[in-house]
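In: Sharing a model prediction with you, sequence too.
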Amino acid sequence: MKKKKNLRILLIVICACVFWVGYQLLKGNGTETDIEQGVKHPNVVIIYADDLGYGDISAYGVGKLNTPNIDRIATEGIRFGNGYATSATCTPSRYSLLTGQYPWRNAKAQVLSGDAPFLIDTEQPTLPKILKNAGYRTAVVGKWHLGMGDGYVDWNETIKLNPNAIGFDYSYVMAATNDRVPNVYVENGDVVGLDKTDSLKVSYKKNFEGEPTGKANPELLKVMYSHGHDMSINNGISRIGYQKGGKSAQWIDENMADTFLVRAQQFVKQRSDNPFFLFYALHQPHVPRVPHPRFVGTTGMGPRGDVIAEADWCVGEFLKTLEQEGLMENTLIVFSSDNGPVLDDGYLDESAEKVGDHTPAGPLRGGKYSLYDAGTRVPFMVMWKDKIKPGVSNTIISQVDLVASLSKLTGQTVPQTDSEDMLDVLLGHSQKGRESVVVEGLYHRTAFRKGDWILIPAYEGTKKVSWGVDNETGFGYDTQLYNITDDIAQRNDLAKQMPEKVNELMEEFRIILDDN
């Protein structure tokens, strides 16, 4: 009798252990059973600026602009000093953030025209798909610049290949950039506010008969171009490319920040039992810089400074909405930029003349388009109220790592890509970041950082951007080697002094490049 009783007790203990282990496994894997049992993942918001430099955010302590709302993310979360975009230009960086793949692995991942075909393969894993699989509602609001359609876009009909094709439930975007046609918003594949009796036509080859251009009609401009942006005119600003018709749908640049902010706020206010993922892609401080009148003259640095102040206000208003909706405590917020800074990027907006002693790149060398560090080393910060302990991290991390890290956070299978699981780093549980990272400048040319060393191979090409931008490319006939612990400004090239180090890094670099 005693043996039977002991056996029953043993069986009960074994069953309890099996149940507990099984529950923990389900909890860790983020399956549908997990969601059904009420284990809730945090909301995720990525706020992505456009052409914002390492020195443009006051939390980094190296520039002269004041950005109190963006600073809040840094001071209440973790500010990364070695956070990288994958590319010094916009389309490639956005491609990497959403796919977890280095952009130089895809020859088409270059700066796209406004009528370029959809860039991301709809069959490949993407961040919105992964989070949607974990039960998330997903949305993108703001700049897209990853292509639309399959090679020909009829802007007057629903565009089937739009952001929703890679996992977004809702999209409200500009097709490309604010300096490229078409100058319209696209919501879930449809041009917003389009009058079908005034059909919209777009071309990047030739102008439409009778349509004015900045080059031929400078008297119609309120913002004068400096180079390249001299084609179709909308809202007194000439752009890259040609468009005709669709007048009722064309945006007003001064209202763009408010337009995107309202859509982002509306999305997070939707009530649901499911968590949400929002990719809030700001257009500032990309050219043309046309701030709302509320911000004109507020910084003394001209339109570039003023649109950064406008972007900071947008971030503040968005954070207020999260608080008002009771969402802040369960929302992970990532803030970063797609590439480094540039002053004159096509318009005579006095950005260079009025920058004063502000340093958009901080102590770093280069900027947008550049293989030097300021091209890809950008503001990078993460906040999760009461979950992430405030601090500063100098570990190396890349935006490409968000795919693996957020997959891990939500219990999803981590795809086999260039993305590395940096979840513990993002949450402040570890200082062990990447050992190395590959970054890209113009024309898919790449540089390699490992630890404190940066290797830039020899590349033919001009030392300055060839079309009039006053930024260095990083190209040269000789390989360059820098130790950024002692030389953060990359002025002391050690390649000739340390050929063995060059060879060691080059060998590791080639292994990564060859694995394509």
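Out: Looks like it arrived, so ask away.

In: When you work out contacts or count neighbours from here on, use the C-alpha atoms and nothing else.
Out: Will do.

In: which SSE is Leu505 in?
Out: Leu505 is part of helix 499-514, with elements assigned from DSSP states H and E.

In: elements contacting that helix?
Out: With contacts taken as 3 or more Cα pairs under 8 Å, 6 or more residues apart in numbering; DSSP states H and E, helix 499-514 sits against strand 446-450, strand 453-456.

In: Next SSE downstream of the last one?
Out: Downstream of strand 453-456, the first helix or strand assigned by DSSP H and E is strand 480-483.

In: Give me the contact list for that next one.
Out: Residues outside strand 480-483 that contact it (Cα atoms under 8 Å, 6 or more residues apart in numbering): 452-458, 490-495, 502.

In: Would you mind checking these for buried ones?
Out: The neighbour-count test (16 or more other Cα atoms under 10 Å) applied to the contacts of strand 480-483 identifies 453-457, 490, 494-495, 502 as buried.

In: next up, a second structure to put side by side with the first:
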Amino acid sequence: MRKLNQIISICILLLCFSSAVNAIAAPNIVLIVADYMGYSDIEPYGAKDIRTPSLNAIAQQGIQFNSHYSSAPKCIPARASLMSGLYPRKAFKKGRGFVAERNTVLKGLKDANYRTALIGKWHLGLSEGRHPNDHGFDYFLGYNSWALSRHSHQTSDGKNGLYENKVPVERAAYLSDLFSEAAQEFIAAKSERPFFLYLSYSAGLPPYQGPDLARENWDSGWDATEAKRSEYVAMIERMDQGIAKVMQQLERQGLSDNTLLIFTYDHGGRHFANSGPLFHGFDTLWEGGIRVPLLVRWPNKLAAGKRINEPSIIMDVSASILDAAGQNKLIESTDGKSLLLKDKESFSDRAIFWKNKSMKAARKGRWKYLQDGYTQFLFDVSADPGERNNLFYSRQSKLKELSELWDAWEHSQLSD
């Protein structure tokens, strides 16, 4: 009996030790999302007139995805997909918008005992059941409108738009700096729990205002025809400087090695955005509207300097967050696949789909089917990312295959 009790005691100790190790090993997760930017407006993807040393470092220390996509070419549906892990039509509750019960990412993180913060743009509603706090964010500092003045923090119709949790607030700071500083404070807060930080910059959006703007010009920059690319450049570089401070804060806290860091856009841009070599931009299903950068860094867990060309989509970011948090069962209820998987075959032959107004598109492997109005296109986007060479006439069977896949996907999206 004594020997049996000793064995039981050892097993309990081992179980407790295993639980403690798992608790310690749970990674922090920092998700950084930029908005309304061009594909080539950061250096890892070819920027020449914009300096982004922080994003360069993330690319060098992690994985760069070269065929990554948003689920939609505009904010609200793309952000709903990111939080739900679902294609846009499935992400919304009919008549209620994007509600907390559809937020699979936050559900998984809260079930895994993460402390959570959203700092920056939300754009998914502030009414009851839609507010970030209702979704499971312990802390929210940001705004819900499409854009906010960099200096006055007013919306495009002149209303104060900044909130801390559910309370309107005023802060004297350049908007990107405000978000970067709040992110550092959240990281520095003492806690035994792992954290999830959703840092949502809006640096690519109007108003086009650099950080050193005289007060009398704080209402300027909303009209793109009266602004300059140089102001846009200053905004992006200030965001990158903020990302540097966030990374430095992780280092100071000794958290870098145990933090999964993800950077992406919600969709493509326009006006001053440089999408080269891609064509078109915001609110279209051409590559410039939906193909976006994705950088993923997790020291000692993911290969440094790796480049992946297989197609991926924003719901895969959702699945990766759930995977890192140990919430793998929830991935099955999403439309994403974890990018942390070792099995590349799970991505190699997958088809992904889009619908926007009169446009529809599908990509499978190197091929992209696109219908814009009444015109159909087929592109080999691996060889022709600028979508200049329409192969509709020469690859009819491939076009038919992708068109039929899109039809089947569309049918699957109709049920609520």
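Out: It's in. As the structure is a computational prediction, the values presented were derived from the model and not from experiment.

In: Fetch the TM-score of the aligned pair.
Out: TM-score of the superposed chains, computed with TM-score structural alignment, normalised by the length of the second structure, equals 0.84; 385 aligned residues with a Cα RMSD of 3.1 Å.

In: Export the helices and strands packed on helix 499-514 of the first structure as TSV, with columns for distance to Ala257 of the first structure.
Out: Listed next are those as TSV, based on distance: least, Cα to Cα, whole Å:
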stretch	distance to Ala257 of the first structure
strand 446-450	33
strand 453-456	37
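
In: Phe279 of the first structure is nearest to which of these?
Out: The closest of those to Phe279 of the first structure is strand 446-450. By Cα to Cα, the value is 26.6 Å.

In: what range in the second structure matches the closest one?
Out: Per TM-score structural alignment, the counterpart of strand 446-450 of the first structure in the second structure is residues 360-364.

In: Quick one: the strands in the stretch 351-500 of the first structure, in order.
Out: With DSSP state E, counting those that start in this stretch, the ranges of strands along the stretch 351-500 of the first structure come out as 380-383, 391-398, 436-440, 446-450, 453-456, 480-483.

In: between those strands, which one is nearest to Thr86 of the first structure?
Out: The nearest among those, by Cα to Cα, is strand 436-440 at 5.0 Å.

In: Can you name every helix or strand that the closest one contacts?
Out: Counting contacts by 3+ Cα pairs under 8 Å, 6+ apart, strand 436-440 of the first structure is packed against strand 391-398, strand 446-450.

In: and the end-to-end length of stretch 57-69 of the first structure?
Out: From its first residue to its last, stretch 57-69 of the first structure covers 10 Å (Cα to Cα, to the nearest Å).

In: Now do the buried residues in stretch 164-171 of the second structure.
Out: The neighbour-count check on stretch 164-171 of the second structure (16+ other Cα under 10 Å) flags Asn165 as buried.

In: mind listing what whatever residue of the second structure lines up with Val44 of the first structure touches?
Out: The alignment partner of Val44 of the first structure in the second structure, by TM-score structural alignment, is Ile29. Contacts for Ile29 of the second structure (Cα under 8 Å, 6+ apart) come out as 195-197, 259-262, 321.

In: what about 10 Å?
Out: 109, 114, 116, 194-198, 258-262, 298, 321, 324-325 (Cα atoms under 10 Å, 6 or more residues apart in numbering).

In: quick one: contacts for the residue nearest to Thr126 of the first structure when sequence neighbours are not counted?
Out: Of all residues not flanking Thr126 of the first structure in the chain, Thr99 sits nearest, at 4.6 Å (Cα to Cα, 6 or more residues apart in numbering). Thr99 of the first structure is in contact with 93, 120-121, 124-129, 166, 400-404, 415, 417-419, counting by Cα under 10 Å, 6+ apart.

In: Counterpart of Thr99 of the first structure over in the second structure?
Out: By TM-score structural alignment, Thr99 of the first structure lines up with Ser84 in the second structure.

In: Same question for Leu481 of the first structure.
Out: Counting by TM-score structural alignment, Leu481 of the first structure lines up with Leu378 in the second structure.

In: Ok, which of the helices and strands packed on helix 499-514 of the first structure comes nearest Leu146 of the first structure?
Out: Nearest of these to Leu146 of the first structure, taken as Cα to Cα: strand 446-450 at 20.7 Å.

In: Please report how far Gln490 of the first structure lies from Val502 of the first structure.
Out: As defined by Cα to Cα, Gln490 of the first structure lies at a distance of 15 Å from Val502 of the first structure.

In: Do I have it right that Glu170 of the second structure meets Tyr143?
Out: No: under the criterion of Cα atoms under 10 Å, Glu170 of the second structure is not in contact with Tyr143, lying 11.7 Å apart.
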